[in-house]
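K.L.:
have a look; sequence and predicted model below, questions after that.
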Amino acid sequence: MTTLDKRQRVANPTYEPQPYSVTGYPTFRSFYPYYLGEHAHPVCLVGTTISLSVFVRALLAVLPLLSPAKQFAALRFGTQGWKSVGKLLLGGLLQGYVWAWIGHFFFERNKPATFKHPFYSLLGDLTLWKEVATLKRRP
């Protein structure tokens, strides 16, 4: 299957803005075309990419805390153990939201869907990121 074929099978492949449903969105599948219409600018992936990178770093930072062996010592983050990992996770969460809001307000010129649909918005971020990373969608 070519990349073009894959793109034709995804929701809202042209990122056309969709009107907001006044009845809400009962499923993520019904929400996703609206989400894509609000994320047409390529910069919309920056916040998700930074957050995912920080979360992966936090997972790596846990290894030295779980293993008494010194083999993972180079992966240690900070000097406060679990508290340092918690700060890293909080930083990753904040990075995601700050960059997303900058993208929405200054590049997309719309309001983030996070305020009305926090879970669907997070799932939309991850789905869009995955689709771009696997070449099912252009950024």
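P.N.:
Looks like it came in fine.

K.L.:
contacts and neighbour counts: CA atoms only from here.
P.N.:
OK.

K.L.:
buried sites along whichever strand or helix holds K83?
P.N.:
K83 belongs to helix 82-102 when assigned by DSSP states H and E. By neighbour count with 16 or more other C-alpha atoms under 10 Å, helix 82-102 contains the buried residues 84-85, 88-89, 92-93, 95-97, 99-102.

K.L.:
what of stretch 116-130?
P.N.:
117, 120-121, 124-126, 128-129.

K.L.:
of the residues you listed, which pair is most distant in space?
P.N.:
Spatially, the most separated pair among the buried residues of stretch 116-130 is H117 and W129, at 17.9 Å (C-alpha to C-alpha).

K.L.:
centroid-nearest residue for this structure?
P.N.:
Nearest to the mean C-alpha position of the chain, by C-alpha atoms, centre = their mean, lies T48 at 3.3 Å.

K.L.:
the helix or strand hosting that one packs against which elements?
P.N.:
Using DSSP H and E, T48 sits within helix 46-66. If you count contacts as 3 or more C-alpha pairs under 8 Å, 6 or more residues apart in numbering; DSSP states H and E, helix 46-66 packs onto helix 82-102, helix 118-133.

K.L.:
Serialize those helices to CSV and add fields for distance to K6.
P.N.:
Formatted as CSV, these follow (distance: least, C-alpha to C-alpha, whole Å):
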stretch, distance to K6
helix 82-102, 26
helix 118-133, 10
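
K.L.:
next SSE downstream of the helix or strand harbouring L4?
P.N.:
Assigned by DSSP H and E, L4 belongs to helix 3-8. Sequence-wise, the next helix or strand downstream of helix 3-8 (DSSP H and E) is helix 28-37.

K.L.:
second structure follows, compare the two:
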Amino acid sequence: MATATEIKTDGFQSFAEFYPFYLQEHSDKTCRRLHFIGSTLVLALIAYVIFTSQPILLWALPVIGYGFAWVGHFMFEKNKPATFKYPIYSLMADWVMYKDILTRKIEW
């Protein structure tokens, strides 16, 4: 059993087990900021598509979202994005971290 200071790194049985690992993989402030910027641009593009009725632009969502995140991981965090191994949990965690940054639970 892991102690309070140990973070599980594999074999997650729930999102609650995964999220501390995800945050550990995003300890670099610049990486977190790039995730936040990419997620904000994703939301802005979705709003733009809705208001302009231009669904063709939806192809850019993964480019924007993953583009900013992967720059953060490869250039600043120096690790492999968790989405490669845990795509669903990582997508969920992206938005939880986004909310946690907005509510200042996590440092910007």
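P.N.:
Yep, that arrived. Bear in mind the structure is a predicted one, so any value in this text is a computation, not a measurement.

K.L.:
quick one: residues contacting Y120 of the first structure.
P.N.:
Residues in contact with Y120 of the first structure (C-alpha atoms under 8 Å, 6 or more residues apart in numbering) are 28, 31-32, 114.

K.L.:
just the buried residues of those residues.
P.N.:
So, of the contacts of Y120 of the first structure, 31-32 end up buried under the neighbour-count rule (16+ other C-alpha under 10 Å).

K.L.:
closest to P19 of the first structure out of the contacts of Y120 of the first structure?
P.N.:
The closest of the contacts of Y120 of the first structure to P19 of the first structure turns out to be F31 (C-alpha to C-alpha; 10.9 Å).

K.L.:
how about that closest one, nearest residue that isn't a chain neighbour?
P.N.:
Of all residues not flanking F31 of the first structure in the chain, Y25 sits nearest, at 5.5 Å (C-alpha to C-alpha, 6 or more residues apart in numbering).

K.L.:
just I7 of the second structure next, same as before
P.N.:
Of all residues not flanking I7 of the second structure in the chain, F21 sits nearest, at 6.1 Å (C-alpha to C-alpha, 6+ apart).

K.L.:
the one you found corresponds to which position in the first structure?
P.N.:
In the first structure, F21 of the second structure lines up with Y34, judged by TM-score structural alignment.

K.L.:
residues touching its match, list them.
P.N.:
17-20.

K.L.:
out of the contacts of Y120 of the first structure, the closest to T134 of the first structure would be?
P.N.:
Distances from T134 of the first structure to the contacts of Y120 of the first structure, taken by C-alpha to C-alpha, are shortest for Y32, at 17.6 Å.

K.L.:
what span of the second structure is stretch 92-110 of the first structure aligned with?
P.N.:
Counting by TM-score structural alignment, stretch 92-110 of the first structure falls onto residues 61-79 of the second structure.

K.L.:
distance check, the closest residue to P81 of the second structure other than its chain neighbours against K80 of the second structure.
P.N.:
Among residues not flanking P81 of the second structure along the chain, H73 sits closest, at 6.2 Å (C-alpha to C-alpha, 6+ apart). H73 of the second structure is 6 Å from K80 of the second structure, where distance means C-alpha to C-alpha, to the nearest Å.

K.L.:
between the two, who's got more neighbours?
P.N.:
Per other C-alpha atoms under 10 Å, whichever of H73 of the second structure and K80 has more neighbours is H73, with 22 against 12.

K.L.:
residues contacting that one?
P.N.:
H73 of the second structure makes contact with 26, 31, 79-81 under the criterion C-alpha under 8 Å, 6+ apart.

K.L.:
make CSV out of those residues and add distance to Y48 of the second structure.
P.N.:
Output for those, formatted as CSV (distance: C-alpha to C-alpha, whole Å):
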residue, distance to Y48 of the second structure
H26, 29
C31, 26
N79, 32
K80, 31
P81, 28
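
K.L.:
nothing else from me, thank you.
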